[in-house]
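>>> predicted model and sequence below, questions to follow.
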Amino acid sequence: MNFDIFITCAVTGSGQSHLKSNKVPVTPAEIAAACIEAAKAGAAIAHVHVRDPATGAPSRDPALYREVVDRVRSADTDVVLNLTAGMGGDIVLGSAEDPLPLGPGTDLVGASARLVHVEELLPEICTLDCGTMNFAEADYVMTNTPGTLRAMARRIQAAGVRPEIEIFDTGHLWLAKTLVEEGLIDDPVLVQLCMGIPYGIPADPTSLMALVNHIPAGWVYSMFSIGRMQLPYVAQAALAGGNVRVGLEDNIWLSRGQLASNGDLVERAVTILTAMGGRILGPDEVRQKLKLTKRG
């Protein structure tokens, strides 16, 4: 078991959860406030997507990221910022019979375009989705080719930002090891195990341990599962030697019929972990662990 645990809160994500819960933050002010709320509840890291303030749709607009980052950095509550770099790899096929032209929702850009906000704002951490995957949607593919990932890893490394490697299936861990072997990712290597997302790796304990048992010594890892398994995975993560992610990106419920806030989910995670004998790490301890340079 990991007894010294950090919590990441993924505060909004890029899905349609804002249509299901009015607690999902949409505007930059709301997203920044959610980061601060999560930090006050015990999260050391806030994982950030941005949305179009008018529609709630996912966005890559650097101006929206800048407003969120400026608001968080100017607050009196410390938190490590982790900005997504996963946007810009979305392909939606026209249909099963006529895949071209590509359908609405396609957002496919190059490595440099996916990292404009990261290189401009220099968060302490940004994500690197280490592979391509089918999600539950019929014609949608999350697209991250080895060539694109190598190009992104080089730029992230040059910017002095720590990549959090997102692992959705076993082959993604294999590719992550390759990037490390090629010198594109510096120590300490940080990975996030993303469990239970159709059609990646299932959220059962044996599948989880198949990943954990192949993580190299010295790597730092965190994990989460989506939906109703999010809170059980808080305990599972600690037992498996890892760290924890919760938040409204992955689950909008605190209990059956009760919508959660980000702060609620972090508080529940703290309760679970401390009841197990765990100690929750603060932002400065995480910076030391991950060799991060505080920004802002």
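Sure thing, it's come through.

>>> C-alpha only now, for contacts and for neighbours.
Will do.

>>> tally of neighbours for residue 206?
10 (other Cα atoms under 10 Å).

>>> same check on residue 207?
With other Cα under 10 Å as criterion, residue 207 counts 15.

>>> so which strand or helix has it?
helix 205-212 (DSSP states H and E).

>>> residues contacting that helix, please?
By Cα atoms under 8 Å, 6 or more residues apart in numbering, the residues outside helix 205-212 that reach it are 170, 173, 195, 201-202, 240.

>>> closest to residue 291 out of those?
Nearest to residue 291 out of the contacts of helix 205-212 is residue 173 (Cα to Cα; 21.8 Å).

>>> can you point out the buried residues in the helix or strand where residue 157 lies?
Secondary structure assignment for residue 157, by DSSP H and E: helix 146-159. Going by neighbour count (16 or more other Cα atoms under 10 Å), the buried part of helix 146-159 is 146, 148-150, 152-153, 155-156.

>>> now the element after that helix, going C-ward?
Assigned by DSSP H and E, the successor of helix 146-159 is strand 162-167.

>>> just the angle for that following strand relative to helix 205-212, thanks.
Here strand 162-167 runs at an angle of 140 degrees relative to helix 205-212 (axes from the mean of the first three to the mean of the last three Cα atoms, to 10 degrees).

>>> and strand 162-167, what other elements does it pack with?
Secondary-structure packing of strand 162-167 (3 or more Cα pairs under 8 Å, 6 or more residues apart in numbering; DSSP states H and E): strand 125-129, helix 146-159, strand 190-195.

>>> chain center to whatever helix or strand comes next after it, what's the gap?
For strand 162-167, the following helix or strand on the C-terminal side (DSSP H and E) is helix 170-181. Put simply, helix 170-181 sits 18 Å off its chain's centre (Cα atoms, centre = their mean, to the nearest Å).

>>> likewise stretch 253-273?
With Cα atoms, centre = their mean, you get 18 Å for stretch 253-273.

>>> what lies in contact with that stretch?
With Cα under 8 Å, 6+ apart, stretch 253-273 has contacts from 7, 9, 11, 21, 23-24, 34, 37-38, 40-43, 227-228, 231, 234-235, 238, 246-248, 252, 279-280.

>>> which one of the contacts of helix 205-212 sits in the busiest neighbourhood?
residue 195 (24 neighbours).

>>> would you agree that residue is in contact with residue 229?
No: using Cα atoms under 8 Å, residue 195 makes no contact with residue 229, being 9.3 Å away.

>>> second structure for comparison follows:
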Amino acid sequence: MNRDVVISCAVTGSGNTAEKHPDLPITPKQIAEASIEAAKAGAAIAHIHVRDPETGAASRKLELYREVVDRIRSSDTDVIINLTTGMGGDLYLGPEEDPLKFTEDTDLVGQLARMEHVEDLLPEICSLDCGSFNYAEGDYVYVSTPNMLDIGAKRLQEIGVKPELETFDLGHIAYAKHMLDRGLLDSPPLFQICLGVKWAAEANTRSFQTMVDQLPSGCNWSAFALGSMEMPMVAQSALLGGNVRVGLEDNLYLERGVFASNAQLVEKAHSLLEHMGARVQSAAEARNTFDLRGADKSTELRKSA
């Protein structure tokens, strides 16, 4: 069991949830404030997407990321910023008779284009989705090819940003280990096990244990699960020796029928972990645990920009 746990909070995500939760953070101000509130509740890391302030739809506009990050950095709250690079991988195939006629929902760009905001803002961590997979329903495929991953991992090494290796299935862990073997990832790598996402690894104990068993020796790792399995997998992750993630990206409810805030989900996870006999790490402690030495390089690059 891990008795010194790092909590991450994924504050808004990119899913179609803006109309499902009355107070989902949408504007840069709301996303920054939610990140700060989550940090004050015990989260060491804020995992950040941005949304169109007018529509609530997911976005990858640099100016939105810049406003969120500037607001967090100018606050008096210490929190590790973890920016997504998942946007720009959405492929919606056309109809059966013409699958190459991609629909208007397709937003597919190269890996470096997905990382423009990371290059500009130099967070301590950013996500790196470690493989393509069928997502949700219909003809939607999330695209993250081996070549894209190699390009992304190499560039993140160069700019000193730690990739959080998002693994939705066993093959994703296998490819991340392949990158590690080839020196594209610095040791110790940081993995995120993602559970309950259609149609990837299910949020159950056996799937979780199997994925943990495939992680490379000496790595750091965290995990999350969607919906009602969020808190059960918080407990499971700590028991298996890992760290945890909660937040409105993954689950909208504090309990059945009661909408949550990000801070409330962090507080609930914090309480659960303490009742299990664990303590929760601060942001400063998490930097040491996850060996975020690249943070110094990123700071130097940011100051010289």
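Now that the structure is in, tell me what you want to look at. It should be emphasised that the depicted structure is a prediction, and the values quoted were computed from it without experimental measurement.

>>> could I get the full set of strands for the stretch 1-150 of structure 2?
With DSSP state E, counting those that start in this stretch, the ranges of strands along the stretch 1-150 of structure 2 come out as 4-5, 7-10, 45-48, 50-51, 58-59, 80-83, 89-92, 107-108, 125-129, 133-134, 140-142.

>>> kindly reformat those as TSV containing mean neighbour count.
Listed next are the strands of the stretch 1-150 of structure 2 as TSV, based on neighbours: other Cα atoms under 10 Å:
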stretch	mean neighbour count
strand 4-5	24
strand 7-10	28
strand 45-48	26
strand 50-51	27
strand 58-59	18
strand 80-83	25
strand 89-92	20
strand 107-108	16
strand 125-129	25
strand 133-134	16
strand 140-142	20
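
>>> same list (those strands) but as JSON lines, adding distance to residue 298 of structure 2.
Converted to JSON lines, these look like this (distance: least, Cα to Cα, whole Å):
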{"stretch": "strand 4-5", "distance to residue 298 of structure 2": "25"}
{"stretch": "strand 7-10", "distance to residue 298 of structure 2": "20"}
{"stretch": "strand 45-48", "distance to residue 298 of structure 2": "17"}
{"stretch": "strand 50-51", "distance to residue 298 of structure 2": "21"}
{"stretch": "strand 58-59", "distance to residue 298 of structure 2": "24"}
{"stretch": "strand 80-83", "distance to residue 298 of structure 2": "12"}
{"stretch": "strand 89-92", "distance to residue 298 of structure 2": "25"}
{"stretch": "strand 107-108", "distance to residue 298 of structure 2": "27"}
{"stretch": "strand 125-129", "distance to residue 298 of structure 2": "10"}
{"stretch": "strand 133-134", "distance to residue 298 of structure 2": "31"}
{"stretch": "strand 140-142", "distance to residue 298 of structure 2": "29"}
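
>>> so how much does the helix holding residue 157 of structure 1 differ from structure 2 once superposed?
With the two structures superposed, helix 146-159 of structure 1 lies on average 0.7 Å from its match in structure 2, counting by mean Cα distance after the TM-score superposition for structure 1.

>>> tell me what angle that helix forms with strand 125-129.
Using the same axes, to 10 degrees, helix 146-159 of structure 1 lies at 170 degrees relative to strand 125-129.

>>> centre-most residue in structure 1?
Geometric centre of structure 1, nearest residue: residue 47, 5.5 Å, by Cα atoms, centre = their mean.

>>> how near is that residue to residue 39 of structure 1?
11 Å (Cα to Cα, to the nearest Å).

>>> quick one on the thing from earlier: can you list the helices and strands packed on strand 162-167 of structure 1 in CSV and add distance to residue 207 of structure 1?
Below are these laid out as CSV (distance: least, Cα to Cα, whole Å):
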stretch, distance to residue 207 of structure 1
strand 125-129, 19
helix 146-159, 24
strand 190-195, 9
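
>>> surely residue 122 of structure 2 meets residue 297?
No: using Cα under 8 Å, residue 122 of structure 2 is not in contact with residue 297; the gap is 9.3 Å.

>>> neighbour count for these two, which is higher?
residue 122 (27 against 17).

>>> the residue lying closest to that one once chain neighbours are set aside - how many residues pack around it?
Taking Cα to Cα, 6 or more residues apart in numbering, and ignoring the residues beside it in sequence, residue 122 of structure 2 has residue 298 as its nearest neighbour in space, at 5.6 Å. Per other Cα under 10 Å, the neighbour tally for residue 298 of structure 2 reads 20.

>>> who's in contact with residue 298 of structure 2?
Counting by Cα under 8 Å, 6+ apart, residue 298 of structure 2 has contacts 122-124, 159-161.

>>> likewise residue 231 of structure 2?
So residue 231 of structure 2 contacts 225, 246, 269 (Cα under 8 Å, 6+ apart).

>>> could you look up the SS state of the counterpart of residue 244 of structure 2 in structure 1?
With TM-score structural alignment as the criterion, residue 244 of structure 2 lines up with residue 244 in structure 1. Under DSSP: H, G, I helix; E, B strand; the rest coil, the three-state class of residue 244 of structure 1 is strand.

>>> related to what we said a few turns ago, list residues touching both of residue 122 and residue 297 of structure 2?
Common contacts of residue 122 of structure 2 and residue 297 (Cα under 8 Å, 6+ apart): 159-160.

>>> need the contacts of residue 298 of structure 2 in CSV (columns: distance to residue 130 of structure 2).
Converted to CSV, the contacts of residue 298 of structure 2 look like this (distance: Cα to Cα, whole Å):
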residue, distance to residue 130 of structure 2
122, 20
123, 19
124, 19
159, 19
160, 19
161, 16
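
>>> the aligned residue in structure 2 for residue 61 of structure 1 and residue 68 of structure 2: what is the separation?
Counting by TM-score structural alignment, residue 61 of structure 1 corresponds to residue 61 in structure 2. Separation of residue 61 of structure 2 from residue 68 of structure 2 (Cα to Cα) stands at 11 Å.

>>> more neighbours: the two, which one.
Between residue 61 of structure 2 and residue 68, counting by other Cα under 10 Å, residue 68 is the more crowded of the two (21 against 14).
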